[in-house]
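# got a predicted structure plus its sequence, pasted below:
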Amino acid sequence: MRYILLLTTIIIFWGCKNPKKLILEAEINGFHNNETIRLYSDSTYILKRKYEFDSINNKILEGKYRLVDDKLFCFGDFDFNGTIKNNFIESNKEFMKYEIINSQISLKPKIDFKKFPTYTAFTFNKIKGAYHFEENSIPYDLTENDLLKIDSILPHCLNKTKYFEGMKHANNYSKQCIATLNEKGEVQVWVNCACSGIAKNLFKYYTSNTNDGGHCYFKLKVNLNTLECFDVFVNGY
């Protein structure tokens, strides 16, 4: 009896001494849906999916994860592998990412997107989709200086079309960027833009293609070395 009491005391003491701690929390906060993933100190995760108008599809997914440097691998109900970058967890299989809202681990972002609230960036990968870059293009990680350069180029590019004459800046557009390095060592960036009021929430989580909407939606590519723009496409025109 004493042995059982002693063992129970040890288990309770050990459990209190080593509680499961939240080490990272990230989310997709969409218009009518929310996904939250939480990583715990015992290598378990919980992913909650909540739909505002479709509660029958609400789910709680659980399993184990492995975190190696900036690489995250989830096993169990949620099969996922991604990379922690710029305060997001970005999928390695598609253009989708979760925004980190709470972390007990050290994060060293190259870009502080709070300084650039109208921008988001996704990593180029031919598995995800090439977006018509040059054949031998490789991924390039944008910097804050690159975003400033894009800001300065966009008005000049758009003023070349009749739909944006007189535009001095593109601050009222949300902008998605995918950057590559071509064989010449030049940085080429696909920039997808939408009126901020429409796209502000979802644009930072998923790449988006819209078939209409006029000049509220446009996309183009810019070369950050030559400061040229090309493949300018305005929806509906």
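Received the coordinates, thanks. Numbers count the residues shown, from 1 in each chain.

# please count neighbours and contacts with C-alpha atoms only from this point.
Fine.

# find the residue at the geometric middle of this protein.
By CA atoms, centre = their mean, the chain has its centre lying nearest to Lys97, at 3.6 Å.

# Leu47 contacts Glu62, doesn't it?
Yes. At 6.3 Å, Leu47 counts as touching Glu62 under the criterion of CA atoms under 8 Å.

# now for the two: what residues contact both?
Common contacts of Leu47 and Glu62 (CA atoms under 8 Å, 6 or more residues apart in numbering): Phe78.

# show me where the protein has its helices.
Here the chain has its helices, by DSSP state H, at 2-17, 144-158, 196-199.

# and among those helices, the most buried is which?
Of all the helices of the chain, helix 144-158 has the most neighbours on average by mean count of other CA atoms under 10 Å, namely a mean of 17.

# what lies in contact with that helix?
Contact with helix 144-158 is made by 110-112, 164-165, 167-170, 222, 224, 227-229, as judged by CA under 8 Å, 6+ apart.

# determine which two of the residues you listed are furthest apart.
Spatially, the most separated pair among those is Lys110 and Glu165, at 33.6 Å (CA to CA).

# re the thing from before, wait, isn't the residue nearest to the centre of the chain in contact with Ile89?
Yes. Here Lys97 reaches Ile89: they are 5.4 Å apart, a contact under CA under 8 Å.

# below is structure B, check it against A:
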Amino acid sequence: MKIRIIIPLLLFGLFIQCKNQIIEKTKIEQILAINNYDYRGSEKFELYSDNTYIFTSIKKIIGPEKVEKFKGIYFLKNDTIYFDQSLHAYNKSKKAVIKNNFIEFVGGIFPLKIEIKKNRLQTKNKLDLRKYNDYAFFTFDSNFYAIYYNYEPNTIKPYDLNQKELIEVNQILKKCFSENNSKLKNLSKYVKQCTAIINDKKEKEVWIKCYCKDFYIENEYKYSLIDMSDGGNCNISLKINLTKHSYSDLSTGGLG
């Protein structure tokens, strides 16, 4: 009698084990994105083939680490990821866009983009940044950028550069630094943060901020815009007008 009971239990246990192994094998990591903020912590986003995701935030502050983990369901359409409600507790983003090797979260209460380290999806980047690895690109958002740039509300729109335009931006930037070499360092000494827009005259414009490379900036300049009020020639800003093929509004250390 005992043998009759034990055998079905063993078979049931083997069935559960095999089922779990099948689930694990079919749950493939599609995207792994990580931002490392050195001593301040990290953010990690994992996207799986079974339409689940895990978002992990680690904040290193005084005292023990604060670890927050959010799990949920997503729906993918082309290069856009739509989330269920579970990520709302972090920054309230309802969707994210896969763009130029980053996950850009849209509509959140603060800007958030996370660098992709692994990607099994057939998504294509608009920009090839292998020759421009000290450039970072940010999508214009009127909710957050007022502190960085002066503009009239509702007069400009976000724009995505193509590769040809990126090459021209780099060429004009080289020209700017060459013509102003008495007060600027060599262009290669800076990281470049770029925001492309359509201005109130319907012209393509790129707002650029350049900062001297150092340990902290070089690691984090790709994640968020830097706010610096001084810095001399380690804090450069200018505008490049791709419609007019020119640059303007060059300033150093926050001064014109």
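Thanks, I have it. Given the structure is predicted, the values throughout are model-derived calculations rather than measurements.

# TM-score for these two?
Remark: TM-score between the superposed chains equals 0.85 [TM-score structural alignment, normalised by the length of structure 1]; 235 aligned residues with a CA RMSD of 2.7 Å.

# which of the contacts of helix 144-158 of structure 1 ranks first by neighbour count?
Tallying neighbours with other CA atoms under 10 Å puts Val222 at the head of the contacts of helix 144-158 of structure 1, with 23 neighbours.

# map it onto structure 2.
By TM-score structural alignment, Val222 of structure 1 lines up with Ile240 in structure 2.

# residues touching its match, list them.
Val169, Ile172, Leu173, Glu205, Val206, Trp207, Ile208, Ser246, Tyr247, Ser248.

# tally of neighbours for the corresponding residue of structure 1 for the fourth one?
Taking TM-score structural alignment as the criterion, the aligned counterpart of Glu205 of structure 2 in structure 1 is Gln188. Around Gln188 of structure 1 sit 26 other residues, with neighbours defined as other CA under 10 Å.

# contacts only, for the closest residue to Gln188 of structure 1 other than its chain neighbours.
Of all residues not flanking Gln188 of structure 1 in the chain, Asn223 sits nearest, at 4.5 Å (CA to CA, 6 or more residues apart in numbering). Going by CA under 8 Å, 6+ apart, Asn223 of structure 1 touches Glu186, Val187, Gln188, Val189, Cys229.

# quick one: the last one and Val191 touch, right?
No. The pair formed by Cys229 of structure 1 and Val191 falls short of the contact definition of CA under 8 Å, at 10.2 Å.

# list residues touching both of these two?
Common neighbours of Cys229 of structure 1 and Val191 (CA under 8 Å, 6+ apart) are Leu220, Lys221, Val222.

# distance to Glu25 of structure 1 added to those residues, as JSON lines?
Converted to JSON lines, those look like this (distance: CA to CA, whole Å):
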{"residue": "Leu220", "distance to Glu25 of structure 1": "34"}
{"residue": "Lys221", "distance to Glu25 of structure 1": "34"}
{"residue": "Val222", "distance to Glu25 of structure 1": "34"}
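
# what does Tyr98 of structure 1 align to in structure 2?
Aligning on TM-score structural alignment places Tyr98 of structure 1 opposite Ile114 in structure 2.

# what's the burial count for its match?
The number of residues near Ile114 of structure 2, taken as other CA under 10 Å, comes to 23.

# map Asn170 of structure 2 onto structure 1.
Mapped onto structure 1 by TM-score structural alignment, Asn170 of structure 2 lines up with Asp151.

# distance check, its match against Gln188 of structure 1.
According to CA to CA, to the nearest Å, Asp151 of structure 1 and Gln188 of structure 1 sit 14 Å apart.

# ok, Ile150 of structure 1 next?
11 Å.

# quick one: common contacting residues for these two?
Any residue near both Ile150 of structure 1 and Gln188 by CA under 8 Å, 6+ apart counts here, and that gives Val222, Leu224.

# who are the neighbours in contact with Ile37 of structure 1?
Per CA under 8 Å, 6+ apart, neighbours of Ile37 of structure 1: Glu25, Ala26, Glu27, Tyr45, Ile46, Leu47, Lys48.

# next, the distance between the ends of stretch 68-84 of structure 1.
End to end - CA to CA - stretch 68-84 of structure 1 spans 10 Å.

# so what corresponds to Thr80 of structure 2 in structure 1?
Aligned by TM-score structural alignment, Thr80 of structure 2 pairs with Lys71 of structure 1.
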